[in-house]
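Student: sequence unknown, structure follows:
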């Protein structure tokens, strides 16, 4: 390889930095367990930000260089800002990641009974291999707005004493004809992703009750949370893996967990800005977005105008006045790291990668000049000058890095939020770590790569 800083776990690093890297990984594992949904991750981020002295920008009339502030958008976006010494119109340094992850959502009318079992119907979110979600323990996370207008946050399945849920698969003895000829994507079909939730009937004597087990489940929800069946319509319930983040390997060098795409970048970028002590020259912004896994749509996705909203508010409170040209100048002069993961090459499945341009675990953060599919469709293709700036930044700070593409040219592909940042004129490039088993319920990262990602974002905030 041609890069001087990506040679993995060197003897020097093991002897001098292993303890620091492993300690950093513990904080990352902890927030993965506490923030399994975008709402939960944002809530954890707010707590950490306030502990570090960040103030809610919406409550302030004036913001000055050195101030540390945050913005929250509908509980699903978090923006952390450290105001720099330079004029805000000269641009800011954005690190933008997403904190939504593939999962199983409940439908608006999910609960039913059949064969004396209670199930809930679902609709999966994001790109998943559906068969991976069958026959594993799942926990229920979400919020519900009750008929009264009261908001309830619900988590079932994370405490050791909690029950869990599951999607039963078909036993191999009977699956030969029914599933045997299905393509991989349809071994389990979307409508077959149904959650088993109970089997004991109610003993309330009422001739109007036709489904005794379904009614018993509704009784439990009503007793615990005040829910009625209609409240499912005004709820956001997500089924996620019930297991916790774990060390992988006899050497504990890797992390296995749900939601590392892209909370690995969410955590490292958030930690990097929270740890800023000296006022940077350029304003540093960490933006945790939502809805990337479904196209960045909606009012909390990158295709909304929320980036314009909070940047405009920031400009007006720093300068004391505002005009549209101020916002355009600031954005056009800004730089960004679209912080998202790449695919680490698996020795078992080498054929889908082009090895010379594939990312590898333990080789540091991955610089991805372009993503997209086929003929670079649906991507931001960073210009050579900006790629050089990032390359020089990483080399100067002795950060382990590598380049990477998302598979062979016609093998598949994927996208990030980079192109939505670039449309404002923000110079943007994808920079994030590589994962094995991306989008699976249990993704794999390297502790070394996690730490080098944190260091890269630290350096960028001070660029």
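Tutor: All right, it came through fine. Just so it is clear, the model here is predicted, and its values are computed rather than measured. Numbers count the residues shown, from 1 in each chain.
Student: only C-alpha atoms from now on, for both contacts and neighbour counts.
Tutor: Will do.
Student: for this structure, which helix is longest?
Tutor: Here the longest helix in the chain is taken by residue count, with DSSP state H as the criterion, and it is helix 11-34.
Student: presented hereafter is structure B, for comparison with structure A:
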């Protein structure tokens, strides 16, 4: 416990259940995952330790029962094919996403103004701009070299978006803060002239390479502050990237928990996609063919025909896990007046009549069964009619595969902030319900 980035209060440490070890492990997972590529690397490491075999998409895959995973850039799909699996054996799938809103490094990124050295960054997804101000941030992600190799790098604390002092903006607290992303969101990295610094060379040096060897990169910014339990009675948990590493971690924990089961009536799958925050329409996003390709190859290993695969999909389920909204005490009018989820009251069942979430009545019943089997309470979330509803990978997966899909997740405050907030009980509760979903009694 003392080596963890989480420092639970005595009240938390003395509580019953699995929330403390789960939170410690979630905190470690988040800190190991500053980018989608790092999250996939951490998941792959944990799967390998648990006896899963890594498969390359370009190679022939085994036809034996077993535990496997495949990586595509910032996405990963892992699965367990049980003994006795047949061509029409259905799938039980947990889906999540590895990316979070923030900022991505631009080409020719080293810039400067008035003696300051700065970095050129581009908005990624829909971050809350003001939450990124005055924080010690790092760059993290993937470098691609001219010899075809890649490397994961992270800088540690390296950049900061400095806010204008109140003395120079006297109306900021009364008139509000307005940020032009091109003008005001250029982080500082030091002082000097452009001849004094080269961000790409610095990143390459972290991998033991020269900057001249870098021919491409996928680098994002991320907050460096450690996750933390806090609040009265130690009931709250703050961390970056809870949207959606809380779901990635819970899904991974659930898959590993059922990995020792000798037999199953289904093929259990965990899929974590990239690029959900920007629409999922990429080769490693949920709108791409990655999961469909993997499921087809799993089916081929059992000798499944196209008809067999359709029969298997007809009996399959997908649990789309992504964080949702807790009722905000300072803005209650933004929420549905009746359905008002709170943290530490259980994970959410996310519902939208216009199918921004994939949940239907049968899906709601399946989630109720999973939570009941796990002994977990859950809450329903629906948007205020005057506030547009976001979406998830759920409708994308349901439409692409035709597999019945349910949307769930933990409740957050400050979603898309550099640092989000949830309850200490909910991440472990989500994982328990997911485990019951993957291995129904």
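Tutor: Perfect, thanks for sending it. Just so you know, these numbers come straight off a predicted model, no measurement behind them.
Student: any chance you could compute the TM-score here?
Tutor: Superposed pair, TM-score by TM-score structural alignment, normalised by the length of structure 2: 0.88. Supporting alignment: 423 aligned residues with a C-alpha RMSD of 2.6 Å.
Student: mean deviation, the next helix or strand along the chain from the longest helix of structure 1 versus structure 2?
Tutor: Reading on from helix 11-34 of structure 1 to the C-terminus, the next helix or strand found by DSSP states H and E is helix 38-51. On superposition with structure 2, the mean distance recorded for helix 38-51 of structure 1 (mean C-alpha distance after the TM-score superposition for structure 1) is 0.7 Å.
Student: centre of the chain versus helix 38-51 of structure 1, how much separation?
Tutor: Using C-alpha atoms, centre = their mean, to the nearest Å, we find the averaged C-alpha position of helix 38-51 of structure 1 to lie 14 Å away from the chain's own average C-alpha position.
Student: stretch 55-75 of structure 2 now?
Tutor: Average the C-alpha atoms of stretch 55-75 of structure 2, do the same for its chain, and the two points are 21 Å apart (C-alpha atoms, centre = their mean).
Student: contacts for it?
Tutor: Stretch 55-75 of structure 2 is contacted by residues 36-40, 44, 47, 51-54, 76-85, 97-98, 259, 271-274, 284-285, 290, 297-298, 301-302 when judged by C-alpha atoms under 8 Å, 6 or more residues apart in numbering.
Student: list the buried residues of stretch 306-321 of structure 1.
Tutor: By neighbour count on 16 or more other C-alpha atoms under 10 Å, the buried set for stretch 306-321 of structure 1 is 306-307, 310-318.
Student: which single one of the residues you listed is nearest to residue 372 of structure 1?
Tutor: Within these, proximity to residue 372 of structure 1 (C-alpha to C-alpha) peaks at residue 307, which comes in at 22.5 Å.
Student: how about that closest one, what's its match in structure 2?
Tutor: Taking TM-score structural alignment as the criterion, the aligned counterpart of residue 307 of structure 1 in structure 2 is residue 291.
Student: shouldn't that match be in contact with residue 271?
Tutor: Yes. Counting by C-alpha atoms under 8 Å, a contact exists between residue 291 of structure 2 and residue 271, whose distance comes to 7.1 Å.
Student: list the residues that contact both of those two?
Tutor: The contact sets of residue 291 of structure 2 and residue 271 overlap at residue 77 (C-alpha under 8 Å, 6+ apart).
Student: that older thread, can you tell me the SS state at the match of residue 307 of structure 1?
Tutor: Here residue 291 of structure 2 takes the helix state, with states given by DSSP: H, G, I helix; E, B strand; the rest coil.
Student: would you map the strands across the stretch 1-150 of structure 1?
Tutor: Listed in chain order, the strands of the stretch 1-150 of structure 1 (DSSP state E, counting those that start in this stretch) span 55-56, 68-73, 77-82, 92-98, 103-114, 117-125, 138-145.
Student: to clarify, my last question referred to the stretch 251-400 of structure 1.
Tutor: Listed in chain order (using DSSP E, counting those that start in this stretch), the strands of the stretch 251-400 of structure 1 are 254-257, 283-289, 335-338, 342-343, 365-368, 372-373.
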